[in-house]
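*Asks:* just coords:
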């Protein structure tokens, strides 16, 4: 991670992304900012979730052992609220959304954040 990075991964999140990439190919995240599961980052096969003009590409995450970067997208309205933070993608036990690739693993991705200067 560089100082200008907007998104980083915990070691647990990186390990899970390696496993998911082996099973599903290149990946992407999208965080919509809606309630419930919409407030968690959702992991999809890259390109399966259609992004558009109301989405912001925050980072192309490089994961050791994964060939293609993992794109992290966020809705523009959610980004406006989180623009002063560095997002940390983590993994916790428990079931998240059935649409996110990690759901069958019995874990879910979770965002933690840290304020950044600006």
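*Replies:* Structure received. Keep in mind it's a predicted model, so treat the numbers as computed, not measured.
*Asks:* CA only for contacts and neighbour counts going forward, please
*Replies:* Fine.
*Asks:* List the contacts of residue 63.
*Replies:* Residues near residue 63 by C-alpha atoms under 8 Å, 6 or more residues apart in numbering: 14, 17-18, 69-70.
*Asks:* Also residue 16?
*Replies:* Contacts for residue 16 were tallied using C-alpha under 8 Å, 6+ apart; they are residue 102.
*Asks:* mind checking how far it is from residue 117?
*Replies:* 30 Å (C-alpha to C-alpha, to the nearest Å).
*Asks:* Just the helices from the chain, written as ranges.
*Replies:* Ranges of helices within the chain are 11-24, 76-82, based on DSSP state H.
*Asks:* Make a markdown table from those and add distance to residue 92 to it.
*Replies:* Below are the helices of the chain laid out as a markdown table (distance: least, C-alpha to C-alpha, whole Å):
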| stretch | distance to residue 92 |
| --- | --- |
| helix 11-24 | 9 |
| helix 76-82 | 21 |
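*Asks:* next, the one to line up against it:
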């Protein structure tokens, strides 16, 4: 079962514009926050049916009209005290991400939230 941490993610207007372009070309998509060594701040954008969500993934929430954003449980434990914002910057997206080749790519920015006392 996927854990739900809804409300931990938002998107900038620029990211929503790029997202709308990608959805127009590919249909419904989802994001999975990369945990790789090179793309740690790159949310990967996939067609909804092409990426299997695992039982240890965490749903951070949705952006746009209904685009889900997931993160692996281990990475969520590290980032659970942050609010994440999907933004867009110049550059190339991840090799398998739908933003690749558009000369703009998604980037995750984080803001530290108040950490409750132990």
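*Replies:* Good, I have the coordinates. These numbers were taken from a predicted model, which means no experiment stands behind them.
*Asks:* what's the TM-score here?
*Replies:* Once superposed, the chains reach a TM-score of 0.86 (TM-score structural alignment, normalised by the length of structure 1), with 110 aligned residues with a C-alpha RMSD of 1.5 Å.
*Asks:* out of the helices of structure 1, deepest packed?
*Replies:* Among the helices of structure 1, helix 11-24 has the highest mean neighbour count (mean count of other C-alpha atoms under 10 Å), at a mean of 17.
*Asks:* if I look at the aligned partner of residue 20 of structure 2 in structure 1, how far off is residue 105 of structure 1?
*Replies:* In structure 1, the residue matched to residue 20 of structure 2 (TM-score structural alignment) is residue 18. From residue 18 of structure 1 across to residue 105 of structure 1, the span is 13 Å (C-alpha to C-alpha).
*Asks:* For the nearest residue to residue 118 of structure 1 once chain neighbours are set aside, give me its contacts.
*Replies:* Among residues not flanking residue 118 of structure 1 along the chain, residue 84 sits closest, at 7.2 Å (C-alpha to C-alpha, 6 or more residues apart in numbering). With contacts defined as C-alpha under 8 Å, 6+ apart, the neighbours of residue 84 of structure 1 are 115-118.
*Asks:* Out of those residues, which are shared with structure 2?
*Replies:* By both residues aligned by TM-score structural alignment, their matches' C-alpha atoms under 8 Å, those still in contact after alignment to structure 2 are 115-117.
*Asks:* Okay, and which of those residues map to strands?
*Replies:* residue 115 (DSSP state E).
*Asks:* what would the kept ones among the contacts of residue 84 of structure 1 look like in CSV with neighbour count?
*Replies:* Converted to CSV, these look like this (neighbours: other C-alpha atoms under 10 Å):
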residue, neighbour count
115, 11
116, 13
117, 7
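*Asks:* Per the alignment, residue 69 of structure 2 pairs with which residue of structure 1?
*Replies:* Aligned counterpart of residue 69 of structure 2 in structure 1: residue 72 (TM-score structural alignment).
*Asks:* if I pick the nearest residue to its match once chain neighbours are set aside, what's in contact with it?
*Replies:* Distances taken as C-alpha to C-alpha, 6+ apart put residue 29 closest to residue 72 of structure 1, at 4.6 Å, once the chain neighbours are dropped. By C-alpha under 8 Å, 6+ apart, residue 29 of structure 1 lies in contact with 41-44, 70-73.
*Asks:* Inside strands: which ones of those residues?
*Replies:* Counting by DSSP E, the contacts of residue 29 of structure 1 contribute 42-44, 70-73 to strands.
*Asks:* rewinding a little: give the equivalent position in structure 2 for the residue nearest to residue 118 of structure 1.
*Replies:* Residue 84 of structure 1 maps onto residue 81 in structure 2, by TM-score structural alignment.
*Asks:* Now do its match against residue 25 of structure 2, distance only.
*Replies:* Distance, residue 81 of structure 2 to residue 25 of structure 2, by C-alpha to C-alpha: 34 Å.
*Asks:* Lovely, talk soon.
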